[in-house]
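Student: Model the structure of this input:
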Amino acid sequence: MKPRAVVFAYHNVGVRCLQVLLARGVDVALVVTHEDNPSENIWFGSVASVAAEHGIDVVTPADPRSPELRAAVSAARPDFIFSFYYRHMLPLDLLAIAARGAYNMHGSLLPKYRGRVPTNWAVLNGESETGATLHEMAAKPDAGAIIAQTPVPILPDDTAAQVFDKVTVAAEQTLWRVLPALLAGEAPHLPNDLSHGSYYGGRKPEDGRIDWSQSAQQVYNLIRAVAPPYPGAFTDLNGHRFIVARARLAVPGALRSDLPPGLHVSDNAVFAICGDGRAINIHELRHQHDGGETAVSPAKFAQLIQSHS
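Tutor: Next up, the predicted model:
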């Protein structure tokens, strides 16, 4: 008899990991996902669409603690519960319904970067490596025993979106590799020592405000960590808001360092000076206004800031 599972999933990791379960012959009896938020930039795949293509029942409860959801999960009689980038913590009494355990895929190398948006935090903090970890679910977030993990590199100019693409593949590889042993009851359950890890909370768009007094590396890490399709690193200048969508650290000494920290335009190029005197070349600058965002040329940028100076 095929093992049965209830899957809580969202985003690209949810799509790929659900497909791994199906490819490995797991009977997915129910998929629990989120309604897309109309105010959110939906740049990722749809778990609900994948489930519909395979004829799997889908529910989108607002509250994972609701009696209705608990009844639906109980009725599915799952051997396993899996959570793949589902955005809510699942209560222990719900997890206990799974006869053979409940497991979550997290986008970091646990115990580092427990919590929310781990890929963005890893880029922001200048890490050179992250990954994906399948772990047992527990009362605390990302705190249960580690089943398997796969590392990926973070290159010096990678944006969080580029790293997230790698983490998605790492999640798929991790689940594909360990799932046969997990289904056979032979997968390792390794300690997840939280004393050697870290926990990070969610991020808000306002957290993308650039502090030009920081070092160029710190500013560049922020730009990479929240670059589109995330909301972007921004700065306000002369009544205008500008989003730094793409940038690169300048070679030391390549640009003037006697200018104050902040955005500047010279020789038909926009650049920024940071608190340590190092510069960042701005390759794409966007102007945020009532109608949305518009990419601006160096000449247009100069015109905008001079008109309010």
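Student: Only C-alpha atoms from now on, for both contacts and neighbour counts.
Tutor: OK.
Student: how close does the residue nearest to the spatial centre of the chain sit to T130?
Tutor: The centroid of the chain falls nearest to V117 when counting by CA atoms, centre = their mean (4.5 Å). Distance of V117 to T130, given as CA to CA, to the nearest Å: 12 Å.
Student: What are the boundaries of the helices in the stretch 1-150 of the chain?
Tutor: 11-23, 47-53, 67-76, 92-95, 118-124 (DSSP state H, counting those that start in this stretch).
Student: To check against the first, give me the structure of this:
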Amino acid sequence: MLAHDPDWSLDLIVTLELAAASRHSDFVDLADAASQSGAELLRTLNSNNPETLRAIASANVDFIFVIGWSQICREDFMALKPDRIIGYHPAALPRLRGRAALPWTILLQEPITAGSLMWLGQGVDDGDLLDQQFFHVAPDETAETLYEKHQSALAQMLERSLAKIAIGDIARQPQDPRYATYAAKRTREDGLIDWNDSANAIDRLIRAVGKPYPGAFTFNKDDRFTIWRSSVLPSDRVHHAIAGQVVERSEDHFSVMTGGGLLRVHDWETASGKAPKQHAVLGGTGS
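Tutor: Model prediction:
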């Protein structure tokens, strides 16, 4: 958007070193974007290190946009362009400040969320709002579909916000701290399925941590088993089995007893490439 707006130029793109790309499941290499827009490309491991700060200062830009960057911008970074650093947060701020906002949106069953453009402040996602784009969260929303909705929201907000900033119309709406909530960091291991949970809760976890994230997982003995897509079966399907036990299977799916109802698994992958056998019991830690 910046590269194509006639009132703006994109002079520098700062992105992650390729050697560190595996740290982020949604990493995208921006080399092509830099080449197409004529921007200089700088790869770094830390946006707060002196070399990176000098490069940004030397670019002599009017505004800095921090989008899709998981590191906190420290004091020296913030001093580069005071009150002119814009960030994006994938939540309806001041709700869900912090980490892993997309998975938490699904896990908390948020019916409505938003993308938020904000002026970076001194705290965590607490800066004045520049713009927000609200949208509904579907009952069967996945991390992948929610990610796409945020991409669309960001594009729409940038289109209208860039035009306004270019003519000096700069919005700054303070956040109301009375409505603030905070989302904790989530790790790969938080995707471990507890089959004592209900089928609805497990399906929600699978949707929340699916692609582009590492996925929800269980174990078939010592074989790590990642589940990408599932559905909850009607409550009139009665099977007597323990939580985690495979009660039926076909070539393209299998069903597992949970602590509340049956979960049908449609898309999965395993370390061994083998699907679980009928009556196998999933769970444990693989050790």
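Student: returning to what we had before: contact partners for the corresponding residue of the second structure for the residue nearest to the centre of the first structure?
Tutor: Taking TM-score structural alignment, the alignment pairs V117 of the first structure with A100 from the second structure. Shown in contact with A100 of the second structure (CA atoms under 8 Å, 6 or more residues apart in numbering): 183-186.
Student: How about S108 of the first structure?
Tutor: Counting by CA under 8 Å, 6+ apart, S108 of the first structure has contacts 114, 118-119, 130-133.
Student: swap in F242 of the first structure?
Tutor: Going by CA under 8 Å, 6+ apart, F242 of the first structure touches 234-236, 285-288.
Student: Give me the subset of those residues lying in strands.
Tutor: 234-236, 285-288 (DSSP state E).
Student: Buried members of these into PyMOL, please.
Tutor: Burial among these is assessed by 16 or more other CA atoms under 10 Å; the matching PyMOL selection reads:
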select buried, resi 234+235+285+286+287+288
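Student: how about CSV for the ones in strands among the contacts of F242 of the first structure, with distance to G107 of the first structure added?
Tutor: As requested, these are exported to CSV (distance: CA to CA, whole Å):
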residue, distance to G107 of the first structure
F234, 26
T235, 29
D236, 32
L285, 29
R286, 29
H287, 32
Q288, 31
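Student: of the ones in strands among the contacts of F242 of the first structure, closest to P261 of the first structure?
Tutor: T235 (11.8 Å; CA to CA).
Student: Okay, and which of the contacts of S108 of the first structure map to strands?
Tutor: Per DSSP E, these map to strands at 114, 130-133.
Student: which one of the contacts of F242 of the first structure sits closest to N37 of the first structure?
Tutor: For the contacts of F242 of the first structure, the nearest to N37 of the first structure is Q288 (21.3 Å; CA to CA).
Student: unless I'm mixing things up, that closest one is touching I243, no?
Tutor: Yes: the pair Q288 of the first structure / I243 is scored as a contact, 7.1 Å apart, by CA atoms under 8 Å.
Student: What's A33 of the second structure aligned with over in the first structure?
Tutor: Match for A33 of the second structure (TM-score structural alignment): V50.
Student: Surely its match touches V15?
Tutor: Yes: shown here, V50 of the first structure and V15 form a contact pair, counting by CA under 8 Å, at 6.9 Å.
Student: Please identify which of those two sits among more neighbours.
Tutor: Ranked by neighbour count (other CA atoms under 10 Å), V50 of the first structure and V15 place V15 first, with 23 against 17.
Student: Secondary structure element for F242 of the first structure, which one?
Tutor: In this assignment (DSSP states H and E), F242 of the first structure forms part of strand 240-249.
Student: Read off where that strand ends up in the second structure.
Tutor: Counting by TM-score structural alignment, strand 240-249 of the first structure corresponds to 223-232 in the second structure.
Student: Buried residues, the matching stretch. List them.
Tutor: 223-232.
Student: does the aligned residue in the second structure for R224 of the first structure count as helix, strand or coil?
Tutor: Residue correspondence to the second structure (TM-score structural alignment): R224 of the first structure is matched to R207. Classification of R207 of the second structure by DSSP: H, G, I helix; E, B strand; the rest coil places it in helix.
Student: And A62 of the first structure, what's its match in the second structure?
Tutor: In the second structure, A62 of the first structure lands on L45 (TM-score structural alignment).
Student: Cool, thanks, signing off.
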